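> based on what follows, work out the 3D shape:
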Amino acid sequence: MRSEAKVALVTGANKGIGYEIAAGLGALGYRVGVGARSAESRDAAVAKLVAAGVDAFGVPLDVTSDESVTAAASSLERLDVLVNNAGITGGMPQQPTLVDLDTIRAAVETNVLGVVRVTNAFLPLLRASAAPRIVNMSSTVGSLTRQSEGEQGPISAAYAPSKSFLNAVTLQYAKELRDTNILVNAGCPGFCATDLNGFRGYRTPAQGAAIAIHLATLPDNGPTGGFFDDEGVVPW
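Next up is the predicted model:
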């Protein structure tokens, strides 16, 4: 690895918002690890990023697998930024009276436990960084405040609660790491057109990536334990 370049790892970076986060950080001079399960799509994303001038490399990574995450962490020598972007909706239906419990389990396994699994595995590398940042990609549908004030997205007993859970975990990491130089925040990309929602979103993946790039490059006196979108603070 080039010692002078900061290193970032983005999970689920083979497409959509994750790819744009990798591209954005790469354009700022970061060496970017493209974390993804599929070797074919991972290699294609790396090739596209490299063609665009990004110093990118592939990281085989299934956030639901202890073995995969452990191997990924062992493959890196340095890490300055971790963006936990990989996520799933969990499938339909998601009305609480109809949802299958396995749908909820799947959403929590990837969107919450996957974040904990990856973060803990890479923490030793982050602790060695001069300016480590952890960004958890959440959603405003996970805001209990906004949900209670009115409709915030469709009725969801798996995806939205998993993002509320992720927000709570983000806050706990920030509390535990408050006496370190690691800044931990959650970011909402907005309703972006990706395969996660059948490309129904009104924002582009590049627009959605902006908040992650901002939080990944916060100054040393930046916030920690917050939830943000492009407009500022999002209530928990």
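
> for the rest of this, base every contact and every neighbour count on C-alpha atoms.
Fine.

> packing partners of the helix or strand hosting Gly35?
Using DSSP states H and E, Gly35 sits in strand 31-36. Contact analysis of strand 31-36 by 3 or more Cα pairs under 8 Å, 6 or more residues apart in numbering; DSSP states H and E lists strand 7-11, helix 16-27, helix 39-51, strand 56-60 as its packing neighbours.

> which one, of those, ends up nearest to Val116?
The closest of these to Val116 is strand 7-11. By Cα to Cα, the value is 12.6 Å.

> got the angle for that closest one vs helix 16-27?
Interaxial angle, strand 7-11 versus helix 16-27 (axes from the mean of the first three to the mean of the last three Cα atoms, to 10 degrees): 170 degrees.

> elements contacting the helix or strand Leu171 falls within?
Using DSSP H and E, Leu171 maps to helix 159-176. Helix 159-176 sits against helix 101-108, strand 183-187, with contacts defined as 3+ Cα pairs under 8 Å, 6+ apart.

> 10 Å instead?
Applying 3 or more Cα pairs under 10 Å, 6 or more residues apart in numbering; DSSP states H and E, we find helix 159-176 packed against helix 101-108, helix 114-127, strand 133-137, helix 144-149, strand 183-187, strand 227-229.

> for the first one, packing partners?
Spelled out, it's helix 101-108. Helix 101-108 makes packing contacts with helix 114-127, helix 159-176 when contacts are defined by 3+ Cα pairs under 10 Å, 6+ apart.

> ok, which of these comes nearest Leu101?
Among the helices and strands packed on helix 101-108, the nearest to Leu101 by Cα to Cα is helix 159-176 (12.2 Å).

> buried residues in that closest one?
Residues 159-171, 173-174 are the ones in helix 159-176 that count as buried (16 or more other Cα atoms under 10 Å).

> out of those, which is nearest to Val135?
Val135 has its nearest neighbour among those in Thr170, at 8.8 Å by Cα to Cα.

> just name the most buried of the helices and strands packed on strand 31-36.
Among the helices and strands packed on strand 31-36, the stretch with the highest mean neighbour count (mean count of other Cα atoms under 10 Å) is strand 7-11, at a mean of 27.

> related to what we said a few turns ago, relative to Gly232, which of the helices and strands packed on strand 31-36 is closest?
helix 16-27 (18.6 Å).

> one more, please, to line up against the first structure:
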Amino acid sequence: MPEQPGTPCGGPTSACAAVSRRGFLAASAAAGAGAATLATQAVASSAAGDAAAQPAAPGATTVQMTVNGAGRSLTLDPCVTLLDALRDQLDLTGSKKGCDHGQCGACTVLVNGRRINSCLTLAVMHEGDSITTIEGLGTPEALHPMQAAFVRHDGFQCGFCTPGQICSSVAMLQEIRQGVPSHATADLMQVRFSDAEVRERMAGNLCRCAAYPNIVAAIRDAAGART
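The predicted structure is shown next:
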């Protein structure tokens, strides 16, 4: 049968015969650019709408706590850990997210004076609690005695674990003063400071730079037990 006018690309009388290869490519490029522009505008419009229409996540709750001596009110998802709340909502980034499994101690903070791994506890569990992070222990102008001891004894190298080490050290000395025994305590009725006690009690705070001898020396210094 003879080719009918307007049929696609069948011969010299087809509609495609009138379109050059260059013209076809130019038209295709223009169509693609137009589609991409429309898609970008749609995404941007959707994102702007989402940002304006998200006052709080569904199920969010408000928690009142004292952080470094100041009352704070946080509205957050019940699944947010204390570590993430401190870092992401309060910008207290001294507490580090090391393993996020409670195995390295880099996230150690003090809750009502006791040390905990903040990555293993939910922020909503600390309604009314007093939280102390490394930022609340001292300042560059007025270091906490433990911070000053770590500086004197080079108790850090990369420094990533240091905030957790210092917070843990402060609480650990308080445990010894209160007579709380450890696995290294020989006489449960006479809990005394010793390097062995320090090493045992600080076993949950890992230092990948292996500055352990200097850390023990710094804690001994801060405890007033220089030997």
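
> TM-score for these two?
Overlay of the two chains. TM-score (TM-score structural alignment, normalised by the length of structure 2): 0.24; 94 aligned residues with a Cα RMSD of 5.9 Å.

> how many neighbours does the closest residue in space to Gly58 of structure 1 that isn't next to it in sequence have?
Nearest-residue entry for Gly58 of structure 1: Val34, 4.8 Å, with adjacent residues in sequence omitted and distances by Cα to Cα, 6 or more residues apart in numbering. Residues near Val34 of structure 1, counting by other Cα atoms under 10 Å, number 30.

> wait, Val34 of structure 1 touches Val50, no?
No. Judged on Cα atoms under 10 Å, Val34 of structure 1 makes no contact with Val50 at a distance of 11.3 Å.

> intersection of neighbour lists for these two?
When contacts are counted by Cα atoms under 10 Å, 6 or more residues apart in numbering, Val34 of structure 1 and Val50 are jointly contacted by Ala23, Ala56, Phe57.

> I figured the last one hits Ala23, correct?
No. Distance between Phe57 of structure 1 and Ala23: 11.9 Å, which falls outside the contact criterion (Cα under 10 Å).

> common neighbours of the two, please.
Val32, Val34, Ala45, Val46, Leu49, Val50.

> doesn't Pro163 of structure 2 lie inside a helix?
Yes. Assessed by DSSP: H, G, I helix; E, B strand; the rest coil, Pro163 of structure 2 belongs to a helix.

> from Ala39 of structure 2, how far out is it?
Pro163 of structure 2 is 46 Å from Ala39 of structure 2, where distance means Cα to Cα, to the nearest Å.

> of those two, who's got more company?
Neighbours per residue, other Cα under 10 Å: of Pro163 of structure 2 and Ala39, the larger number sits with Pro163, 25 against 12.

> that one against Glu135, yeah?
Yes. Contact status for Pro163 of structure 2 versus Glu135: in contact at 8.7 Å, counting by Cα under 10 Å.

> thinking again about what came up before, closest one to Arg105 of structure 1 among the helices and strands packed on helix 101-108 of structure 1?
Checking these against Arg105 of structure 1 by Cα to Cα gives helix 159-176 as the closest, at 9.3 Å.

> what is the lengthiest helix in structure 2 packed up against?
When structure 2 is parsed with DSSP state H, its longest helix is helix 21-52. Helices and strands touching helix 21-52 of structure 2, as assessed by 3+ Cα pairs under 10 Å, 6+ apart, are absent.

> other SSEs contacting the next helix or strand after it?
Remark: after helix 21-52 of structure 2, the chain's next helix or strand is strand 61-67, criterion DSSP H and E. Under the contact definition 3+ Cα pairs under 10 Å, 6+ apart, strand 61-67 of structure 2 sits against strand 70-76, strand 108-111, strand 130-132.

> just name the most buried of those strands.
With neighbours defined as mean count of other Cα under 10 Å, these peak in mean count at strand 108-111, which reaches a mean of 26.

> tell me how far His214 of structure 1 lies from Val116 of structure 1.
The gap separating His214 of structure 1 from Val116 of structure 1 is 22 Å, by Cα to Cα.

> same thing with Ser162 of structure 1?
According to Cα to Cα, Ser162 of structure 1 stands 13 Å off from Val116 of structure 1.

> still on that earlier bit, closest one of the buried residues of helix 159-176 of structure 1 to Val83 of structure 1?
Within the buried residues of helix 159-176 of structure 1, the smallest distance to Val83 of structure 1 is 12.2 Å, found for Thr170 (Cα to Cα).

> quick check: the closest one vs Gly33 of structure 1, distance?
In this view, Thr170 of structure 1 and Gly33 of structure 1 are 22 Å apart by Cα to Cα.

> ok, now Ala106 of structure 1?
Counting by Cα to Cα, the gap from Ala106 of structure 1 to Gly33 of structure 1 is 25 Å.

> neighbour-wise, which of the two wins?
A count of neighbours by other Cα under 10 Å puts Gly33 above the other of Ala106 of structure 1 and Gly33, at 24 against 20.

> my guess is the more buried one meets Asp43, correct?
No. Applying Cα under 10 Å as the test, Gly33 of structure 1 and Asp43 come out as separate, 11.3 Å apart.

> find residues that contact each of the two.
Residues within reach of Gly33 of structure 1 and of Asp43 at once, by Cα under 10 Å, 6+ apart, are Phe57, Gly58, Val59, Pro60.
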